[in-house]
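Participant: Predicted structure and sequence below. I'll ask about it afterward.
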Amino acid sequence: MSAVATMPAVRGKLTPNAPLAPLVWFKSGGSAEWLFEPSDAEDLVQFLRQIESDMPVMALGLGSNLIVRDGGVRGVVIRLGKPFAKIERVDEVTLRCGGGASGILVSSTARDAGIAGLEFLRGIPGTVGGFVRMNGGAYGREVSDILVSAKLALRSGDVEEWPADKLGYTYRHSEVPEGAVVLEATFRGIPGKPDAIGAEMDAIARAREESQPLRSRTGGSTFKNPPGHKAWALVDAAGCRGLTIGDAQVSEKHCNFLLNLGSATSADIEALGEEVRRRVKAKSNITLEWEIQRVGTE
């Protein structure tokens, strides 16, 4: 499967054995068998139609909520760049956003258009594709509150527009099929004043800066909040604040964040997370679920 001749011609960039560590926030992990950066949606769709039907496909956004295991990722990792970051205003309160657009770009565009209700996206360090797939949320709101529909390139290369109710949203979960890529999403807010929207976004940015280790090599929120609990408080109560394995550490600033202090492997980071889960279970009898996606082979 590693021979270049087995892959279709593309207009974008197709790289074999591509290191993924530089593309993810933890700065750890192995390589992708193939990394494809399509030039546009048609390039992506044709590629999906032509590759072997059993070849695994995984979309990669900003790599913020992701552990790439040290053995790397089989198949194709698809990274949506600038051609997929366009945002179009549909009506007074609706935006159509490319799958590669960041939360900051979407919320800023909404602010400038006088669309309120999307401010929380300022607090999600990812792309539209990632937070549509994961029902990303922050500060009391989540994507399911604002999503009208999502356009998906399925693994087969078929393109379908799914209404929000077909995505089967629950907490940090959707029914986006495996191997599908979110091409676009349509979000709807409510009318608002740009100054007030901007003030809310600034408040969110300040709160994140004060409470989260944003300038570190981290993966964002590690564990989902169990019903009726805050994950960070359970981790803290179990005595895990500052806990280390190798160069991986539970953040002392916000203990639902794991850090790579410099040379941690993905195995170190994942092992630390599992040790935290073990200690929380022993202390509170609550089983924490990973929010961070873990992919690849060990």
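Facilitator: Perfect, I can see it now.
Participant: contacts, neighbours, all on C-alpha from now
Facilitator: Will do.
Participant: What lies in contact with stretch 230-250?
Facilitator: Outside stretch 230-250, the residues that touch it by CA atoms under 8 Å, 6 or more residues apart in numbering are 223-225, 251-252, 254-265, 268-269, 271-272, 276, 279-280, 283-284, 288.
Participant: Apply 6 Å and report the result again.
Facilitator: Outside of stretch 230-250, the residues within contact range by CA atoms under 6 Å, 6 or more residues apart in numbering are 225, 251-252, 255-256, 258-261, 263-264, 268-269, 272, 279-280, 283.
Participant: Buried only: go through those for me.
Facilitator: Those of the contacts of stretch 230-250 that meet the buried threshold are 225, 251-252, 255-256, 258-261, 264, 268-269, 272, 279-280, by 16 or more other CA atoms under 10 Å.
Participant: which of the residues in stretch 166-175 are buried?
Facilitator: Buried residues in stretch 166-175 (16+ other CA under 10 Å): L167, Y169, R172, H173, S174.
Participant: Among the buried ones among the contacts of stretch 230-250, which lie within strands?
Facilitator: Taking DSSP state E as the definition of strands, those contribute L258, L259, N260.
Participant: Pull the distance from whichever strand or helix holds Q249 to the chain's centre.
Facilitator: Here Q249 is covered by strand 248-250, with elements defined by DSSP states H and E. Mean-position distance between strand 248-250 and its chain equals 20 Å (CA atoms, centre = their mean, to the nearest Å).
Participant: here comes the other one, which I'd like you to weigh against the first:
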Amino acid sequence: MTTPLVAPFPDITGELGAIPGLRGRLEANAPMAPLSWFRTGGPAQVLFTPVDEDDLALFLANTPRELPLIVVGLGSNLLVRDGGVPGVVVRLGKGFGGITVELGHHVRAGAAAPDVKVARVAAEAGIDGLAFLRGIPGAIGGALRMNGGAYGGETADVLVSARALDRAGNRHELTAAAMGFTYRHCDAPEDFIFVEGLFSGRPGDPAEILARMNAITEARASSQPVNTRTGGSTFKNPPGAKAWELVDRAGGRGLRRGMAQVSEMHCNFLVNLGGATAADIEGLGEELRSRVRESAGIELEWEIRRIGLAA
């Protein structure tokens, strides 16, 4: 009988660190709570921070395919379960955060570049069309993977192409059409790790674009719990409905489980009041799904990404 894998996990960093030429940092049983905006959850068996794209490709090409591997970004829509994450968690850092302005009102951004920073660089360069990124609390990699959007815009509207690495370290260039974007989803293979995106805008006045971005900032601050331990929007909006309204009608506003609470300000946000476990947060979300299912006959779908093992 196989013994279940639980944290603290067996240390396999020695084996992985033996890959010739590998430059990135490998950490065994690395805390994941500091990497999630919820600030909760167990450790990663291995946390790998590659130096750059070549380093990541080398790592992928030399690790067993059966070894579980998950990629995380800024952790804004991430819930790490209390039992930790077996296998490897790849966290893209500074080597994937570049942003450059190119001819034709194009902006090229690495997967680790914060959406808000990309929006600002575009605005200051007089490139309109990317201001909506100011309203997404994440990085470009996440926007590519889930067609991130806010305030009337989404990634599908502005993407020209994306570059990704597969599980074997091979590089792939995908056109916007090949991404197969739908609402909060793309059809790119699950094992693709996005490393860069090229976006297209249109000529605009920097002052006007920045003013719109400031309006987005003010709108978020007045309607969302932006300075709390939260994971952003918890559920996707069902067709023809708004998740927050369904939760509100089902009596979810302010509902608590342990130290997790449904935000009083915005019912589609779950908040860690301090000391909440991932089980508290996920359990509260499942209770909301059950209430909405019973009251409205609608199945809410999680937008927050949940990874790892239960305690």
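Facilitator: Nice, thanks for sending it over. Given the structure is predicted, the values throughout are model-derived calculations rather than measurements.
Participant: before we move on, back to that, and the two most separated of the buried residues of stretch 166-175 of structure 1?
Facilitator: The span of the buried residues of stretch 166-175 of structure 1, defined through CA to CA, is set by L167 and R172 at 11.9 Å.
Participant: and the aligned partner of A178 of structure 2 in structure 1, which of the three is it?
Facilitator: Aligned counterpart of A178 of structure 2 in structure 1: K166 (TM-score structural alignment). Taking DSSP: H, G, I helix; E, B strand; the rest coil as the rule, one finds K166 of structure 1 in the helix state.
Participant: Please, which helix or strand holds the counterpart of V101 of structure 2 in structure 1?
Facilitator: Taking TM-score structural alignment, the alignment pairs V101 of structure 2 with R89 from structure 1. Secondary-structure assignment from DSSP H and E places R89 of structure 1 in strand 87-91.
Participant: That strand: which residues count as buried?
Facilitator: For strand 87-91 of structure 1, a neighbour-count test (16+ other CA under 10 Å) marks I87 as buried.
Participant: where in structure 2 is the aligned partner of stretch 208-216 of structure 1, by residue range?
Facilitator: Matched against structure 2 by TM-score structural alignment, stretch 208-216 of structure 1 falls on residues 220-228.
Participant: what do you get for stretch 276-289 of structure 1?
Facilitator: Taking TM-score structural alignment, stretch 276-289 of structure 1 hits residues 288-301 over in structure 2.
Participant: do stretch 69-80 of structure 1 as well
Facilitator: By TM-score structural alignment, stretch 69-80 of structure 1 lines up with residues 81-92 in structure 2.
Participant: what's the matching stretch in contact with?
Facilitator: Contact with stretch 81-92 of structure 2 is made by 41-49, 67-72, 112, 278, 308-311, as judged by CA under 6 Å, 6+ apart.
Participant: again with stretch 216-230 of structure 2
Facilitator: W37, F38, H266, L270, V271, N272.
Participant: can you give me how far that stretch is from the chain middle?
Facilitator: Here stretch 216-230 of structure 2 is found 17 Å from its chain centre; the criterion is CA atoms, centre = their mean.
Participant: Identify each buried residue in that stretch, please.
Facilitator: I216, R220, Q224, P225, T228, R229, T230.
Participant: go on, stretch 167-180 of structure 2?
Facilitator: Residues of stretch 167-180 of structure 2 classed as buried: R167, A168, G169, R171, L174, A176, M179 (neighbour count, 16+ other CA under 10 Å).
Participant: those strands in the stretch 1-150 of structure 2, which residues are they?
Facilitator: For the stretch 1-150 of structure 2, applying DSSP state E, counting those that start in this stretch gives strands covering 25-31, 43-49, 69-72, 78-80, 85-91, 99-102, 106-110, 127-128, 149-150.
Participant: so the second one corresponds to what in structure 1?
Facilitator: Mapped onto structure 1 using TM-score structural alignment, strand 43-49 of structure 2 covers residues 31-37.
Participant: before we move on, back to that, mean shift between the strand holding Q249 of structure 1 and structure 2?
Facilitator: Taken over the aligned residues, the distance from strand 248-250 of structure 1 to structure 2 averages 0.4 Å (mean CA distance after the TM-score superposition for structure 1).
Participant: tell me, that strand lands on which residues of structure 2?
Facilitator: Aligned by TM-score structural alignment, strand 248-250 of structure 1 falls on residues 260-262 of structure 2.
Participant: Give the closest residue to the match of A178 of structure 2 in space, chain neighbours not counted.
Facilitator: Once flanking residues are discounted, K166 of structure 1 sits nearest to E175: 7.7 Å by CA to CA, 6 or more residues apart in numbering.
Participant: what do we get in structure 2 for that neighbour?
Facilitator: By TM-score structural alignment, E175 of structure 1 lines up with D187 in structure 2.
Participant: Please apply the same query to E119 of structure 1.
Facilitator: If you follow E119 of structure 1 across to structure 2 using TM-score structural alignment, you land on A131.
Participant: do the same with G99 of structure 1
Facilitator: In structure 2, G99 of structure 1 lands on A111 (TM-score structural alignment).
Participant: if I look at the residue positioned nearest the centre of structure 2, how far off is E196 of structure 2?
Facilitator: What sits nearest the mean C-alpha location of structure 2, by CA atoms, centre = their mean, is G142, with 4.3 Å. G142 of structure 2 sits at a distance of 11 Å from E196 of structure 2 (criterion: CA to CA, to the nearest Å).
Participant: Equivalent analysis for R306 of structure 2, please.
Facilitator: For R306 of structure 2 relative to E196 of structure 2 (CA to CA), the value is 24 Å.
Participant: same check, this time on L47 of structure 2
Facilitator: Distance of L47 of structure 2 to E196 of structure 2, computed by CA to CA: 21 Å.
Participant: same check, this time on M179 of structure 2
Facilitator: For M179 of structure 2, the distance to E196 of structure 2 - CA to CA - is 13 Å.
Participant: where do the contact lists of those two overlap?
Facilitator: Shared contacts of M179 of structure 2 and E196 (CA under 6 Å, 6+ apart): none.
Participant: Which pair in the buried residues of stretch 216-230 of structure 2 has the greatest spatial separation?
Facilitator: Using CA to CA, the buried residues of stretch 216-230 of structure 2 span at most 20.3 Å, a distance reached by I216 and R229.
Participant: give me every residue that touches the aligned residue in structure 1 for N147 of structure 2.
Facilitator: Counting by TM-score structural alignment, N147 of structure 2 lines up with N135 in structure 1. Applying CA under 6 Å, 6+ apart to N135 of structure 1 gives the contacts V143, R172, H173.
Participant: Cheers, nothing more for now.
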